[in-house]
Structure formats: C-alpha cells, structure tokens
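In: please find the sequence and the predicted model below.
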Amino acid sequence: MDQKNKVRSGLIFGIVTSLFFILQNLLTRDDLSTQNLIIIIASSLFGGALAGFLFGWLIGLFANSKFLKNGTNIDTASNETIVFSTGANHFQGVEGVGGKLYLTNKRLIFKSHNFNIQNHEFSINLSDVDEVHRYSTYGIINNGLSVTTSGNVIEKFAVQEPEEWMFQLKEKNSLQSVEQ
C-alpha cells in the first residue's frame, strides 16, 4: 500500500470517527452550553485525527507485511510473466475478499490472503475477457473494476490504482472498455 492510499484511508476513517464522536456527544449530553459545544467539537476532532492517523499507519503495516505478501504469491507457467499487480478485494456475495490481483501476459489472477472467511484463488484467461469497466464500489468510492467474461459472467474487484488497471487491461491487451 502506497503512502497516498494510507493517508486517504486514514483521512476517511478520521473524518467518520470525528463525526461519530460529535454526534454521540451531542445526543448524550444534557448541558450543551457554548463552552461544552466547543469542547465536544475540539475533542472529537482531536480523537478523530488520532484515530485516523493510527488507522492509516496500522493498515499500512498490515498491507505491507511479509505474512500478507507471502500468503498471496502465485505460481505462473514457464511462459507466463506478471505484468502488473496490486492489492485488491474480490467480491464474493457480500464479502469483499482481500488479497492481491495479478495481470500476467495470459491471465487475470486473484489470490486471497488468509484473513478472510472465503479464501480462494481465482483465474480468468485474458482470451475469455470480453469487457472491462470502472465503477464505484458501494456507490461511493471510484475504485471498482468489473470484468465481463465470454460466458457473460461478471467479476467485480476493488483495486488500488484503478486507472493503471484500465490502461493495462484495455490498452496493452486490446480489451473493450466501458467507462461509467
């Protein structure tokens, strides 16, 4: 996980935590004088900033750990080379299974890490991919990658560096793209 993603994750977590602290204090306090309101907002912002910093730091440690990296290594054929890879989630029902997505010169491969309920390795031959497009995961975050196969099966991923994934899949492999 790069510095930009750690900071973004920390900021989002910190802002949500600050808002939660403010709302929780406003709903549970009886004495909402101006002084108490300032204390509530200041302490909530401080607590949210601290929580966001710690969250970003811890998620960075987790994403870059040797245990995680070793658990998501893949085997390739002798005539197959890895072109591009990043951390990713593969959506299996309601679970976004965490792991790593690989693009080789022959396949798109996802391998989960061991901190999931649904551990799996998944592979699509590039010759079976009809279309790729971006979408917003959960309708908010524009990091989704949708892959449609020749069997009209749609596989969805949340990826780091979605623009680079689109470039690698569309430009380098001559796949169709539908921008949304």
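Out: Cool, the structure landed.

In: contacts and neighbour counts: CA atoms only from here.
Out: Will do.

In: the nearest residue to Phe115 once chain neighbours are set aside: which element?
Out: The shortest distance from Phe115 to any non-neighbouring residue, by C-alpha to C-alpha, 6 or more residues apart in numbering, is to Gly98 (7.7 Å). Using DSSP states H and E, Gly98 maps to strand 95-104.

In: here's the one I want to compare it with:
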Amino acid sequence: MAEIKNSILAGIFFGVSMGVFFTLMYDSKYGIASGITSGLLFGIAIYLFITSKAVQNQTQIENIEGQKIIYSGGANHFVNKEAVGGKLYLLTDRVQFKSHNFNIQNHSQTILLNDIKEIGFCYTLGIVPNGLFITTSSSIERYVLNNRKIWKDKIEIQKRNISSN
C-alpha cells in the first residue's frame, strides 16, 4: 500500500512540476495535458520500479544467523548528499540497510542496536515529515522511509529487549 501511495505522490509532484514548466514554455492547454500525462506515466514508472523483482532481489540481506526480521521496508539512506535507494531491516540485534544497484553509491550498512545513542525524526527538504535519524558514537545516519513513528517505536522496543537480556 505504501508503494502505491508513494507512486501517486511522486506522480502528482512530477506532473504539477511538468505542467507548470510546459505552461510557461507553451500555453496552459498544453501545460495541463502534459502535466497530467507526465504525472501518470511517472507515477506508473515509479511503482513498476519499486515493486520489480530486480529491486527486491538486490535489496535482500544475507541473514546468515537466521535472525528474525522484525520490520522492514523501502528506504533511502543519505550518503554524501545522495539519497541511496534500498531497503531497511530491523533484526533482533541490528538495523541493516541494503541498497539496490541503481544507485551511484551502492552499499550495505549495519548498525548494532547496542551502538544506538539516539533515534529521532527529521524532515526531507526541511518540510516533508518522512525522515528518521539514528545517532551512534561515530555517526548520524539519516533515512527517508514510510511509517517513521513505527520504525522509531520498534527500534526502541527491540533495543530495550536486548538490553534487558
């Protein structure tokens, strides 16, 4: 469901942007038609991309220890100003990110729950409430994802669970 919502929002944003652009370049009839068409096509393309088997296969983690995956979902990890697309996983003792191969900076990242000092919310472009940050003693990692409140709650619960064992 999140994939559909995100695809629709991306299509609307792209369609409005292209509609304004083409209206300024040509006229309002052409701009409106171009905006609607480009928004629909872009939204469909985004949906097909994020639900493709290639992206799903590329973002699978190797869970060698066979730990339970508590929560997972699509995410972008900010690395040197690039929003690297992939998938974020919460496992029994760690948060793990794995990018898909359609990025410039492909990578995997693991943050042990015991290393987490703080979890909080951040905003994309300073206004969109879809960011989560995780602070460790050595870094601050930022992610854009769906359901950031659920992510924060689940990470904090799991962190408490491993601390009490």
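Out: Received, thanks. Values in this document were obtained by computation on a predicted structure and should not be read as measured data.

In: packing partners for the next helix or strand after the strand holding Gly98 of structure 1?
Out: For strand 95-104 of structure 1, the following helix or strand on the C-terminal side (DSSP H and E) is strand 107-112. Contact partners of strand 107-112 of structure 1 among helices and strands, from 3 or more C-alpha pairs under 8 Å, 6 or more residues apart in numbering; DSSP states H and E: strand 95-104, strand 121-125.

In: looking at those, which is buried most?
Out: Mean neighbour count (mean count of other C-alpha atoms under 10 Å) peaks for strand 95-104 among those, with a mean of 22.

In: to which residue of structure 1 is Asn130 of structure 2 aligned?
Out: Residue mapping for Asn130 of structure 2 onto structure 1 gives Asn143, with TM-score structural alignment as the criterion.

In: what range in structure 2 does the strand holding Gly98 of structure 1 sit on?
Out: Against structure 2, strand 95-104 of structure 1 falls on residues 82-91 (TM-score structural alignment).

In: follow-up on the earlier one: thought the residue nearest to Phe115 of structure 1 was touching Ile117?
Out: No: between Gly98 of structure 1 and Ile117 there is no contact under C-alpha atoms under 8 Å: 9.8 Å.

In: check which residues of the helix or strand where the match of Asn130 of structure 2 lies are buried.
Out: Using DSSP H and E, Asn143 of structure 1 maps to strand 141-149. Neighbour counts over strand 141-149 of structure 1 (16 or more other C-alpha atoms under 10 Å) mark Asn143, Gly144, Leu145, Ser146, Val147, Thr148, Thr149 as buried.

In: wait, isn't Asp128 of structure 1 in contact with Val147?
Out: No: applying C-alpha under 8 Å as the test, Asp128 of structure 1 and Val147 come out as separate, 10.1 Å apart.

In: now do the same contact list for Leu54 of structure 1.
Out: Shown in contact with Leu54 of structure 1 (C-alpha atoms under 8 Å, 6 or more residues apart in numbering): Gly10.

In: and it, how close does it get to Leu19 of structure 1?
Out: Leu54 of structure 1 sits 17 Å away from Leu19 of structure 1 when distances are taken as C-alpha to C-alpha, to the nearest Å.

In: the longest helix belonging to structure 1: how far from the chain's middle?
Out: Of all segments of type helix in structure 1, defined using DSSP state H, the longest is helix 34-63. The chain centre lies 22 Å from the centre of helix 34-63 of structure 1; the measure is C-alpha atoms, centre = their mean, to the nearest Å.

In: ok, then the element right after it?
Out: The element immediately downstream of helix 34-63 of structure 1 (helix or strand, assigned by DSSP H and E) is helix 66-71.

In: so what corresponds to Asp75 of structure 1 in structure 2?
Out: The equivalent of Asp75 of structure 1 in structure 2 is Glu62 (alignment by TM-score structural alignment).

In: do the same with Ala63 of structure 1
Out: In structure 2, the residue paired with Ala63 of structure 1 according to TM-score structural alignment is Ile50.

In: mind checking how far its match is from Leu145 of structure 2?
Out: Distance of Ile50 of structure 2 to Leu145 of structure 2, given as C-alpha to C-alpha: 13 Å.

In: same thing with Gln58 of structure 2?
Out: Gln58 of structure 2 sits 18 Å away from Leu145 of structure 2, going by C-alpha to C-alpha.

In: the more surrounded of the two?
Out: Legend: neighbour count by other C-alpha atoms under 10 Å for Gln58 of structure 2 and Leu145, higher for Leu145 (19 against 15).
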